[in-house]
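Colleague: got a sequence here, can you build the structure:
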Amino acid sequence: MGHPSNMDRTISTVLAALGGAGRSADGEPPVVQGHGSAADGLVRVTAGLGGRIESVEIEPAAMRLPSTDLAEEVRAATNAALAELRAAIAEVSGAPDTTAVLEQLREVQRTAVPQLQGFVDTLAQVQERLASGGRA
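Modeller: Down below sits the predicted model:
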């Protein structure tokens, strides 16, 4: 029967593989933003997680546009920022390598099942000893 710490180590490896998706090398979640611009860069929008608009910048030259045109440019820049944000989220939240995770799960199965069977067998022997009055 393998040592229980081997099973713990294998399970920890699988959990790390499953939990590590979308994290940077230092373990911190990446900063995810989307940026959009319109009116030749005179209107710029930054969108953050949750679809929140973090900033809207309008250059003074854009203020000369008719209000309906300016509103359209702000809308276009906002939609571009949100589209980039969706793409960035999809990129960083990619699933872990399923081949590696499956191999690790197979290793857990390979080591855990015999260990657990050994524990069950030992418990059955103890139960038999107790039932027979403690005689070996």
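
Colleague: C-alpha from now on. contacts and neighbour counts both.
Modeller: Will do.

Colleague: in the longest helix along the chain, what's buried?
Modeller: Longest helix in the chain, counting residues (DSSP state H): helix 98-131. For helix 98-131, a neighbour-count test (16 or more other CA atoms under 10 Å) marks 101, 104, 105, 108, 111, 112, 115 as buried.

Colleague: measure the first one to residue 19 for me?
Modeller: Yep, that's residue 101 we're talking about. Going from residue 101 to residue 19 by CA to CA, to the nearest Å gives 11 Å.

Colleague: let's see this one next to it:
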Amino acid sequence: MASTDPSGIDKALTDTLRSLAAQQSTRENADASPPEGYGEAADGLVRVRTAPPGRMTALEVDPRLLRLDLATLTDHIMVAVNNAMEDLQRATATTAGPVDLGDLGRQLSVIQQDAARQFTTFLNGLADAQDRLSRRGG
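Modeller: Below you'll find the model as predicted:
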């Protein structure tokens, strides 16, 4: 019986999708809890927690800091938030892991070449069929 996928495009797509799904599953299983960022300022008297996609989830300010002027207090809060966001970025990068774009590009190139070959074969088959029909009719 003839193959329904003579160019192998279906197999290439299936293999690529299976590989991507395996990588995603590995990443999800590596750390079930979502990444979190932590930052502090003023010797730990201001503490901040962040979560994707860049939200502050907790802010703790020691009451002793309330004696400071507003500009100084907000500067400490800003430093703690920025530290927490940087920590979150590091945690997110670690969780996501590197993507091998070169390998993905090579796989997509193979798929493109296979699709082009299959399309050419299909068009040649149509042209041959049209020639045979025109010879029969005329």
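
Colleague: could I get the TM-score for this pair?
Modeller: The TM-score (TM-score structural alignment, normalised by the length of the first structure) is 0.67; 130 aligned residues with a CA RMSD of 3.5 Å.

Colleague: thinking again about what came up before, the longest helix of the first structure vs the second structure, average distance?
Modeller: With mean CA distance after the TM-score superposition for the first structure, helix 98-131 of the first structure departs from the second structure by a mean of 2.3 Å once superposed.

Colleague: quick one: that helix to chain centroid distance?
Modeller: 30 Å (CA atoms, centre = their mean, to the nearest Å).

Colleague: with stretch 9-23 of the second structure instead?
Modeller: Relative to where its chain is centred, stretch 9-23 of the second structure has its mean C-alpha point 16 Å off (CA atoms, centre = their mean).

Colleague: just the buried positions in that stretch, please.
Modeller: Those would be 9, 12, 16, for stretch 9-23 of the second structure by 16+ other CA under 10 Å.

Colleague: hmm, who's touching it?
Modeller: Defining contact as CA atoms under 8 Å, 6 or more residues apart in numbering, one finds that stretch 9-23 of the second structure is touched by 5, 107, 110, 111, 114, 115.

Colleague: pick out the residue nearest the middle of the second structure.
Modeller: Centroid check for the second structure by CA atoms, centre = their mean gives residue 96 as the closest residue, at 7.4 Å.

Colleague: quick check, that one in contact with residue 25.
Modeller: No: between residue 96 of the second structure and residue 25 there is no contact under CA atoms under 8 Å: 11.3 Å.

Colleague: and the helices in the first structure?
Modeller: 4-19, 67-92, 98-131.

Colleague: quick one: the ones you listed as JSON lines, columns for distance to residue 50 of the first structure too.
Modeller: Converted to JSON lines, the helices of the first structure look like this (distance: least, CA to CA, whole Å):
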{"stretch": "helix 4-19", "distance to residue 50 of the first structure": "21"}
{"stretch": "helix 67-92", "distance to residue 50 of the first structure": "10"}
{"stretch": "helix 98-131", "distance to residue 50 of the first structure": "27"}
